[in-house]
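Student: structure for the following, please:
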Amino acid sequence: MKCRTGQDPDGEQEADTTDAAFTTLLEDSAEELYEQAPCGYLSTLMDGTIAKINATLLEWLGLPPTQVVGRMRFADLLTVGGRLYHETHFAPLLQMRGEVSGVALDLRAAGGQRMPILVTSKVKTSVDGEPLLVRTTVFDARDRRAYEMELLRGRQAAEEAHRLAETARRQAVADRARLQEALAVLQQSLLPTELPAVPGLEAASHYHTASPDLLGGDFYDLFPLDADRWAFFLGDVCGKGPQAAAVTSLTRYTLRAAALHDPDPVTVLTTLNTVLHERYDSGDARYCTALFGILQPGSGHVSVHLASGGHPSALIQRADGTTHYLPTPGGMLIGILPRVHFTPASTELFPGDTLLLYTDGLTEARIGPERHLYGEAALSTFTATQPPAGPKALITALTSLLASFGDGLDDDTALLALGVLPFPGPESGT
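Tutor: Model (predicted):
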């Protein structure tokens, strides 16, 4: 704050300029802020009819308000693929949860152009909890992509400065630390903050980042379908960096939404294949591997039904210490072809049994002087040497195994273990 005493013409002029700017800001009404916001806003009735839309979104669409308000639904603004996804997944999920955040869709923009967007919708309810309308925010995803590229250019500039001088090197180290922090935050946003508690089961997970400078494409999740069933999945998107992160986000949201619509594992993976193939068929091809399954507790056991799309088979550690894989032959990569085949598989877990899912960063680690692949046989042997003490103990042992690989572990690795209680305690001697 500046204090003025006596006559100070320059100071008075500066204060007058500041007061004028502040007055102009106050005169900027809420309606003007709504209309000219850097993102799109719209409100719809519960049947999807658009009741209000701001000028920013209308400009993207190239349509007058009279052609939109009261005449079109939000789904009508989307491309054919986006409309299908909205009707079959987005809308049902919004109705069930009351809020959906950060879903990637495509808008039919002015001139018939496809415009990538990120959509967040929330249902407004009355004091009695009755739904009144849906408020939706639409973000231009092109800006996000430009921001990610700007981060990469910043990192490259910092590394170049490091080679020029010691002073520049220290600056580059600081820039790199900030970048890694940003990437770590974004990486965590692609994973569940914590696994939910499942009655009668124990769950544990671990994510190993091979490089703090690159976003990985591994993902996993565990979530309820209803009072009696739980869904889980684990997979790996091809490539790394912002593009892989975008595919990972789309994949996770699609799997969750598809499972709530129809939890059959083959159907869920088929829906994901359709979404990925339609989104990336005309441009840079993107695909992933994934294993999706359903847990359904029964009398003294838990039934497991799953399907795999090009992903390594799940490994089962039984309560007696034996291990075996649950094969899913013929599962194809997800997103490459318009029509694919996925093979279902089923098993039952009894008290003390653990189901392990993993990405190929683990089995494709290089070990020994000859840098041989670690392989699935070695993983099965290692697991068999571990006492059947449940998912948490197994994940702890595998985390130590990953650390022992050193620089031989050059890919991200995700682990998810699910087991049926009870497990023997340490006093049992097992």
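Student: hey, let's count contacts and neighbours off CA atoms from now on
Tutor: Noted.
Student: beyond whichever helix or strand residue 10 is part of, next helix or strand please.
Tutor: Residue 10 is part of helix 9-27 when elements are defined by DSSP states H and E. Where DSSP H and E defines the elements, the next helix or strand beyond helix 9-27 is helix 30-35.
Student: and the helix or strand encompassing residue 357, what does it pack onto?
Tutor: Using DSSP H and E, residue 357 maps to strand 354-358. For strand 354-358, the packing partners by 3 or more C-alpha pairs under 8 Å, 6 or more residues apart in numbering; DSSP states H and E come out as strand 230-237, strand 314-317, helix 391-404, strand 413-420.
Student: residues making contact with the shortest one?
Tutor: Residues lying outside strand 314-317 but in contact with it, judged by C-alpha atoms under 8 Å, 6 or more residues apart in numbering, are 323-327, 353-358, 380, 383-384, 388.
Student: could you say what helices and strands whatever helix or strand comes next after it packs with?
Tutor: Per DSSP H and E, the first helix or strand lying C-terminal to strand 314-317 is strand 323-326. With contacts defined as 3+ C-alpha pairs under 8 Å, 6+ apart, the packing partners of strand 323-326 are strand 314-317, helix 375-384.
Student: in a markdown table: the ones you listed, plus mean neighbour count.
Tutor: Output for these, formatted as a markdown table (neighbours: other C-alpha atoms under 10 Å):
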| stretch | mean neighbour count |
| --- | --- |
| strand 314-317 | 23 |
| helix 375-384 | 16 |
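Student: next, format these as TSV and append distance to residue 260.
Tutor: Shown next, in TSV, are those (distance: least, C-alpha to C-alpha, whole Å):
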stretch	distance to residue 260
strand 314-317	23
helix 375-384	32
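Student: just so I know, which of these lies nearest residue 137?
Tutor: Evaluated over the helices and strands packed on strand 323-326, closeness to residue 137 peaks at strand 314-317, with 39.5 Å, by C-alpha to C-alpha.
Student: next, the structure of the following sequence, for comparison with the previous one:
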Amino acid sequence: MRTYVKLPVPLRSMRARMTSLFALLVALLMFAAGAAVLRREERRTEKRVKESLMVAVEAVESEISEVESQGKPFTEILKEEQGEIAAGGLLLILTDAEGKTVWKSRHDAPTWPSMGDNWRFQTIARDGETLVIAKDWAPIQEEFRDTREGLWLLGIVVVAGTAMLAWFVVGQTLSPLGKLAAQAQNASIESLQVKLHSPSSDAEMLHLTATLNTLLSRLEKEAQARGRFYAAASHELRTPIQVLLGEVDVVRSRKRSTEEYEAALAQVQENTERLAQLVSDLLQLNALEMRQTQAPCEPVNLRFWVERAAQQQELAANERGLLIDAQLMDSPIQAPPLHLEILLRNLMENAVKYSEPDKTIRLTLEAETSRVKLEIWNVCAMGAETDPGSWFEPFYRPDASRSSETGGNGLGLAICRAVCTANGWKITLANRDQGLLATVTFPT
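Tutor: Below is the predicted model:
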């Protein structure tokens, strides 16, 4: 069973985390700097004490060499010269060959050799006697201890002051985010007509504000498109239902012959099938847009699927006198076969439905270095002012008067765009040579 560490409530704030991090960094720097300074001073003091001991040793040896001819005892020499030799708080201890103390410069001096770690010393051996020149290290350690405590106190004060300053500075730095959030709260799914204004002139805040405005604009357009879709869907569903109800009322208005009943039922069946197809297309479009149809990709030859879609439309094309000119090359890609079938079927259906009679539909399939490009071109009487991008809108019909002829419901290209978006393909429409060119690009 996994356990998770839950942060305290204050640390969930970016301001608190940044302040804590900054204070921690300052504390670490203070600790490292203080430790380095203390260590450096300890080494320097150790070196000075050692040098003073060596100077004392040299002084003793110099005095001994000067008075050696006079035959004075070592003890007398030390007593006469102890003021000069023991300058700087040095302690002198003279011991005999058995280690017993013969003489010492201070009565409170410790017993040699059990002086402990609180002393630094040098020794001189002469005629069976040993002179110990020592320096008491305890007062120096006490000074370092006081200095260390002072540095700790200073560090606490500096870290506390730094934390308060960081809290204020970070708060001022992040305050534009709160102002921006307050502006964004005015936006909702129903009303996205909100333009955010940058609370500061900082480059990062300007970039964030521009990004959020772009997002809100895109959401607004999507919400408007969704609203148009719902309105159009309601209208498209209501029309065949009203037709069905009207036909049923007409049939029930009086008794009719068997032939009349059969004709009425045929009409009802036709409208019911149209309604069923509309509902099916709506469900399919919604599933694609909501990413509910995550079909697995397989290695396929796109040429096979294009030829198959063209063959399925041959009968409808022949009825309108259309010639399908296909220039296809083998194009292996990774794609969901189901989505390919939906895409190509709708593109071919639209090409046949909206093409001028007795014209040519041209199919081109080319494999390039990193992509495969499919082009479907047909002669289509559409005004130059018509925006081809609007054809992807649900229920859009370039010529409403031809709706009854084509039998379409205006969802084909919307489904094509949803399929391409779901799979990372690119689809475009463009006016080309008095016709309409649909281009789909598949990455390889």
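Student: and the TM-score between them?
Tutor: Superposed pair, TM-score by TM-score structural alignment, normalised by the length of structure 1: 0.20. Supporting alignment: 127 aligned residues with a C-alpha RMSD of 6.4 Å.
Student: between the helices and strands packed on strand 354-358 of structure 1, which gets nearest to residue 277 of structure 1?
Tutor: strand 230-237 (13.4 Å).
Student: counting contacts, what elements does the closest one pack onto?
Tutor: strand 218-224, helix 242-261, strand 288-297, strand 354-358.
Student: for the second one, buried residues please.
Tutor: To tie it back to what came earlier, the one meant is helix 242-261 of structure 1. 242-245, 247-261 (16 or more other C-alpha atoms under 10 Å).
Student: again with the third one
Tutor: Of all the residues in strand 288-297 of structure 1, those buried under the rule 16+ other C-alpha under 10 Å are 288-295, 297.
Student: please name every helix or strand in contact with that strand.
Tutor: Partner elements for strand 288-297 of structure 1 (3+ C-alpha pairs under 8 Å, 6+ apart): strand 230-237, helix 265-280, strand 302-309.
Student: want to try JSON lines for these, with distance to residue 162 of structure 1 and mean neighbour count as columns?
Tutor: Formatted as JSON lines, those follow (distance: least, C-alpha to C-alpha, whole Å; neighbours: other C-alpha atoms under 10 Å):
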{"stretch": "strand 230-237", "distance to residue 162 of structure 1": "32", "mean neighbour count": "24"}
{"stretch": "helix 265-280", "distance to residue 162 of structure 1": "37", "mean neighbour count": "22"}
{"stretch": "strand 302-309", "distance to residue 162 of structure 1": "43", "mean neighbour count": "23"}
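Student: need those in CSV (columns: distance to residue 402 of structure 1).
Tutor: Below are those laid out as CSV (distance: least, C-alpha to C-alpha, whole Å):
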stretch, distance to residue 402 of structure 1
strand 230-237, 17
helix 265-280, 29
strand 302-309, 24
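Student: out of those, which comes closest to residue 122 of structure 1?
Tutor: Nearest of those (C-alpha to C-alpha): helix 265-280, 23.3 Å.
Student: quick one on the thing from earlier: so which of the helices and strands packed on strand 288-297 of structure 1 is nearest residue 420 of structure 1?
Tutor: Here strand 302-309 is closest among these (C-alpha to C-alpha), at 7.3 Å.
Student: the inter-axis angle of that closest one versus strand 354-358?
Tutor: 20 degrees (axes from the mean of the first three to the mean of the last three C-alpha atoms, to 10 degrees).
Student: tell me what angle strand 302-309 of structure 1 forms with helix 265-280.
Tutor: Going by the same axes, to 10 degrees, strand 302-309 of structure 1 makes 30 degrees with helix 265-280.
Student: ok so, going back, buried among the contacts of strand 314-317 of structure 1? Make that a ChimeraX selection.
Tutor: Only the buried entries of those go into this ChimeraX selection, using 16+ other C-alpha under 10 Å:
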select :323,324,325,326,327,353,354,355,356,357,358,380,383,384,388
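Student: between the contacts of strand 314-317 of structure 1, which sits nearest residue 367 of structure 1?
Tutor: residue 380 (16.0 Å).
Student: quick one, what contacts the residue lying closest to that closest one once chain neighbours are set aside?
Tutor: Once flanking residues are discounted, residue 380 of structure 1 sits nearest to residue 323: 6.3 Å by C-alpha to C-alpha, 6 or more residues apart in numbering. Residue 323 of structure 1 makes contacts with 315-317, 380-381, 383-384, as judged by C-alpha under 8 Å, 6+ apart.
Student: repeat that with 7 Å
Tutor: With contact taken as C-alpha atoms under 7 Å, 6 or more residues apart in numbering, residue 323 of structure 1 is in contact with 316-317, 380, 384.
Student: could you measure from it over to residue 94 of structure 1?
Tutor: 41 Å (C-alpha to C-alpha, to the nearest Å).
Student: now residue 357 of structure 1
Tutor: 30 Å.
Student: in the buried residues of strand 288-297 of structure 1, find the pair that's most separated.
Tutor: Farthest pair in the buried residues of strand 288-297 of structure 1 (C-alpha to C-alpha) is 288 and 297. Separation: 29.3 Å.
Student: right, and the helix or strand after the strand holding residue 357 of structure 1?
Tutor: Past strand 354-358 of structure 1, the next helix or strand by DSSP H and E is helix 360-363.
Student: I'd like to know which elements that next one is packed against.
Tutor: strand 413-420 (3 or more C-alpha pairs under 7 Å, 6 or more residues apart in numbering; DSSP states H and E).
Student: now for the strand it packs on, which elements pack on it?
Tutor: strand 201-208, strand 218-224, strand 354-358, helix 360-363, helix 391-404.
Student: in what helix or strand does residue 345 of structure 2 lie?
Tutor: Going by DSSP H and E, residue 345 of structure 2 is part of helix 337-354.
Student: if I look at the closest residue to residue 332 of structure 2 other than its chain neighbours, how far off is residue 221 of structure 2?
Tutor: The shortest distance from residue 332 of structure 2 to any non-neighbouring residue, by C-alpha to C-alpha, 6+ apart, is to residue 301 (4.3 Å). Separation of residue 301 of structure 2 from residue 221 of structure 2 (C-alpha to C-alpha): 37 Å.
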